[in-house]
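Student: sequence first, predicted coordinates after that:
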Amino acid sequence: MSHDMSEDKLPESHGSAGQHEVATHGDPFADPGLPAHEPRRTDIDERAAKRAERQVSLMFVVSMLATVGFIASYVAIDADKIVYIFPLGHVSALNFALGLTLGVALFCIGAGAVHWARTLMSDHELPAERHPIEADDEVRADVIEQFKTGAAESGFGRRKMIRNTLIGSMALVPLSGVVLLRDLGPLPEKKLQHTGWDLATPEHPLPLVNMNTNKPMKAEDIVVGSLTFAKPEGLEEDDETFQQQIAKDALMLVRIAPENIKDKDSAELGFEGILAYSKICTHVGCPISLYEQQTHHALCPCHQSTFDLADGARVIFGPAGHPLPQLKITTNEEGFLVATGDFAEPVGPSFWERS
């Protein structure tokens, strides 16, 4: 039995009333239009709408309580406390509490907004043809009118419970960030004004220890043109606070022929041409490690601030704001280099309380 394929046609189909007509035979990619709008239960059942409103409000209230819990956790839980949480294992109690409460606070705001939009706000689809980016006066007026209509249909003004709880949750969440500013404190007080060399006094000088050998240093060990790094005696690398302390205590020693030292006050703080300067750049605190012995210039590798160590370590190039602080040194009866006091001024970059 033969079959004439030329007579086959695809049946025509149409979308719902008011929607685009579906194309017929020959265009499989035609716009099928929008399906017929189906009302939600909350659109036809006021009890369901009230129930959804209470659910949304409950989420916003939970968000508020979680924010309060975040603040309470930050204040009450010791930062060093460790707890066992299955399946995470041993974790910081403070970090876990902060993460959990902040996560709940943000999640409930988002979930409440989504639930509100899906159950109570208008869900009528409004298709619009593409148009030039710049709108004419009629379109702008239409957009404003649609915005007003959407605002009215959202129930923001009419559903006071949702509105008030949303405002409450949104107002409390930023407090989490405000409380975190507490991590900027407590205030440093005098901690930035002094270093580990503060333990040194003329009566009880503090020996200089070589950073590489971890041994005290003698003056004859430092030759003219050399650059050596030192730390105060008693500061060990396995100390818990070593990184914090070395960031202030790090010292660099240079030996310059006395006749080449331009700043006489700087020469008096040294010993037989050996000068001790802070290794911490006065720009942003990078460690200085590059030295040119012919010019006596020290260069910071981060932003190229250059200091003349033969002239009181004054800044001759770059963004650094002031010279490197100098440490007064001498030798003890055994010939070892020692410090007799702290730096005359704070080391490192400028800060508000800097004198």
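Tutor: Sure thing, it's come through. Numbering: from 1, shown residues only.
Student: alpha carbons only for contacts and neighbour counts from here, please
Tutor: Will do.
Student: after the longest helix along the chain comes which helix or strand?
Tutor: Taking DSSP state H as the assignment, the helix of the chain that covers the most residues is helix 46-76. Note on helix 46-76: by DSSP states H and E, the next helix or strand toward the C-terminus is strand 82-85.
Student: now that following strand: how far from the chain's centre is it?
Tutor: Shown here is strand 82-85, whose average C-alpha point lies 26 Å from the average C-alpha point of the whole chain (CA atoms, centre = their mean, to the nearest Å).
Student: swap in stretch 252-262?
Tutor: Offset of stretch 252-262 from its chain centre (CA atoms, centre = their mean): 42 Å.
Student: packing partners for the longest helix of the chain?
Tutor: Judged by 3 or more CA pairs under 8 Å, 6 or more residues apart in numbering; DSSP states H and E, the packing partners of helix 46-76 are helix 41-44, helix 93-119, helix 160-172, helix 174-180.
Student: what sits up against the first one?
Tutor: Read that as helix 41-44. Contacts made with helix 41-44 from outside it, assessed by CA atoms under 8 Å, 6 or more residues apart in numbering, are listed as 48-49, 52, 119-120.
Student: re the thing from before, Pro202: which of the helices and strands packed on helix 46-76 is closest?
Tutor: Of all those, it is helix 174-180 that lies closest to Pro202, at 43.5 Å by CA to CA.
Student: helices or strands up against the closest one?
Tutor: Secondary elements touching helix 174-180 (3+ CA pairs under 8 Å, 6+ apart): helix 46-76.
Student: adding another structure so you can compare the two:
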Amino acid sequence: MPASAEPIPDPGLPEHTWRPTDVDPAQEKRAERQVAGLFGLSAICVLLFLVAYFTLDIGDDHDTVAGFGASTVALGTTFGLALLLIGVGIIQWARKLMADHEMVEMRHQARSSDEDRQATIAALNAGLAESGIGRRPLVRNSLLGAVGLLGLPAIVLLRDLGPTPQEVAKDQEYFGAGLANTVWTKGVRVVRDVIGTPIRAADLEIGDLVNAVPEVFYEVDENGDHVIEGVELQIAKSKAAVIVVRMEPDEIIPGEGRENWAVDGVLCYSKICTHVGCPISLYERTTHHVLCPCHQSTFDLADSARVVFGPAARALPQLPLAVDDEGYLVAQSDFTEPVGPSYWERG
């Protein structure tokens, strides 16, 4: 229809019938209370969700309802009803309390005129006013309360993503537990990965890179059992793996406070990339750069393993080295910062 054309005077629509809430103030108040009641019931369902989350048992001895886990049934039912009641309340609000009249919209060209745009903004503002949200505080406040409470289940459910580092350190008391710790301690020898033989600094040549681990992985007790084994061993390996490199001492740029962390040009760094935790060992001896094969993060081992390329956010953690009385490489201490992906860093 051309923009200048007039609408059909009588398109054949039946005469408008007013709703009871449009003509009867008592009906209007009743509908307002109904809508607010639905929002209130939604809020109650959220509170019941929280009660169920913290009181119903899960696991091997969990409570059941008709053969199903009571926790699952309760959480699903209460959260589903909370969302449903808000939806029903909004529908009832629109059907019974918002403005009820026919609107005619003229067809126009792809780009609306400035007048049409202004008219649209005016219509939106009028719709906001006609919704009654400004003059119906009971409906508005109950809706805001119900929607606001919906954020609580999301916050509570974040606990199921896993324990915090503080909880891990508290609950897991085995050797090297927690994100901030590894099994490296003062005096632990650095040994070759897989075979477990200790490493002499004098045996390494310029340009060598050796994959290594702490000697404790190979230690056994008086009964012949490994000191660390099973799941604890796998967790320890995922954090304690290192690479040992040797370069000319005058090529090393020691970081602040790390002047004595090398032994005759021998340096030791975490093998775990600080981007997403991939193991690294692709070494370019002439530049002293080591490359992560997953996303090409590149670190300069001669300069405290700083990032020179790629998505990694921080340098590889460095393990301070020393030698024992037999000339074997040992750790001066544990890493002074968390190893692994940068999202573990909180500094």
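Tutor: Alright, I've got the coordinates. Please read these numbers as outputs of a predicted model, since none were measured by experiment.
Student: with distance to Gly285 of the first structure and mean neighbour count added, can I get the helices and strands packed on helix 46-76 of the first structure in JSON lines?
Tutor: Supplementary listing: those in JSON lines, determined by distance: least, CA to CA, whole Å; neighbours: other CA atoms under 10 Å:
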{"stretch": "helix 41-44", "distance to Gly285 of the first structure": "62", "mean neighbour count": "14"}
{"stretch": "helix 93-119", "distance to Gly285 of the first structure": "29", "mean neighbour count": "18"}
{"stretch": "helix 160-172", "distance to Gly285 of the first structure": "37", "mean neighbour count": "17"}
{"stretch": "helix 174-180", "distance to Gly285 of the first structure": "25", "mean neighbour count": "13"}
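Student: please dump these into JSON lines; it should also carry distance to Val347 of the first structure for every row.
Tutor: JSON lines is the format used below for those (distance: least, CA to CA, whole Å):
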{"stretch": "helix 41-44", "distance to Val347 of the first structure": "67"}
{"stretch": "helix 93-119", "distance to Val347 of the first structure": "33"}
{"stretch": "helix 160-172", "distance to Val347 of the first structure": "41"}
{"stretch": "helix 174-180", "distance to Val347 of the first structure": "28"}
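Student: for those helices, which one sits closest to Ala76 of the first structure?
Tutor: When those are compared for distance to Ala76 of the first structure using CA to CA, the nearest one is helix 93-119, at 8.9 Å.
Student: now the helices for the second structure?
Tutor: Remark: helices of the second structure, listed N- to C-terminal, are 20-23, 25-55, 70-96, 114-130, 137-149, 151-157, 165-171, 230-240; assignment by DSSP H.
Student: make a markdown table out of the ones you listed and add distance to Ala313 of the second structure.
Tutor: Listed next are the helices of the second structure as a markdown table, based on distance: least, CA to CA, whole Å:
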| stretch | distance to Ala313 of the second structure |
| --- | --- |
| helix 20-23 | 61 |
| helix 25-55 | 37 |
| helix 70-96 | 39 |
| helix 114-130 | 46 |
| helix 137-149 | 36 |
| helix 151-157 | 28 |
| helix 165-171 | 20 |
| helix 230-240 | 18 |
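Student: Asp208 of the second structure is nearest to which of those?
Tutor: Between Asp208 of the second structure and the helices of the second structure, the tightest spacing by CA to CA is seen for helix 230-240, at 19.9 Å.
Student: skip the chain neighbours and tell me the closest residue to the alignment partner in the second structure of Leu309 of the first structure.
Tutor: Using TM-score structural alignment as the criterion, Leu309 of the first structure maps onto Leu301 of the second structure. Nearest residue to Leu301 of the second structure, sequence neighbours excluded (CA to CA, 6 or more residues apart in numbering): His288, at 5.6 Å.
Student: the one you found: neighbouring residues, count only.
Tutor: Other residues near His288 of the second structure come to 20 when the count uses other CA atoms under 10 Å.
Student: report the separation between it and Ile252 of the second structure.
Tutor: Using CA to CA, to the nearest Å, we find His288 of the second structure at a distance of 10 Å from Ile252 of the second structure.
Student: now do the shared contacts for those two.
Tutor: Ala302.
Student: need the counterpart of Glu129 of the first structure in the second structure.
Tutor: If you follow Glu129 of the first structure across to the second structure using TM-score structural alignment, you land on Met106.
Student: ditto for Ser289 of the first structure
Tutor: With TM-score structural alignment as the matching criterion, the partner of Ser289 of the first structure in the second structure is Ser281.
Student: please name the nearest non-neighbouring residue to His275 of the second structure.
Tutor: Computed as CA to CA, 6+ apart, the closest residue to His275 of the second structure that is not its neighbour in sequence is Ala312, at 4.3 Å.
Student: contacts only, for that neighbour.
Tutor: Counting by CA under 8 Å, 6+ apart, the residues that Ala312 of the second structure touches are 273-275, 297, 342.
Student: by neighbour count, which of those residues wins?
Tutor: For the contacts of Ala312 of the second structure, neighbours were counted using other CA under 10 Å, and Cys273 has the most, 29 neighbours in all.
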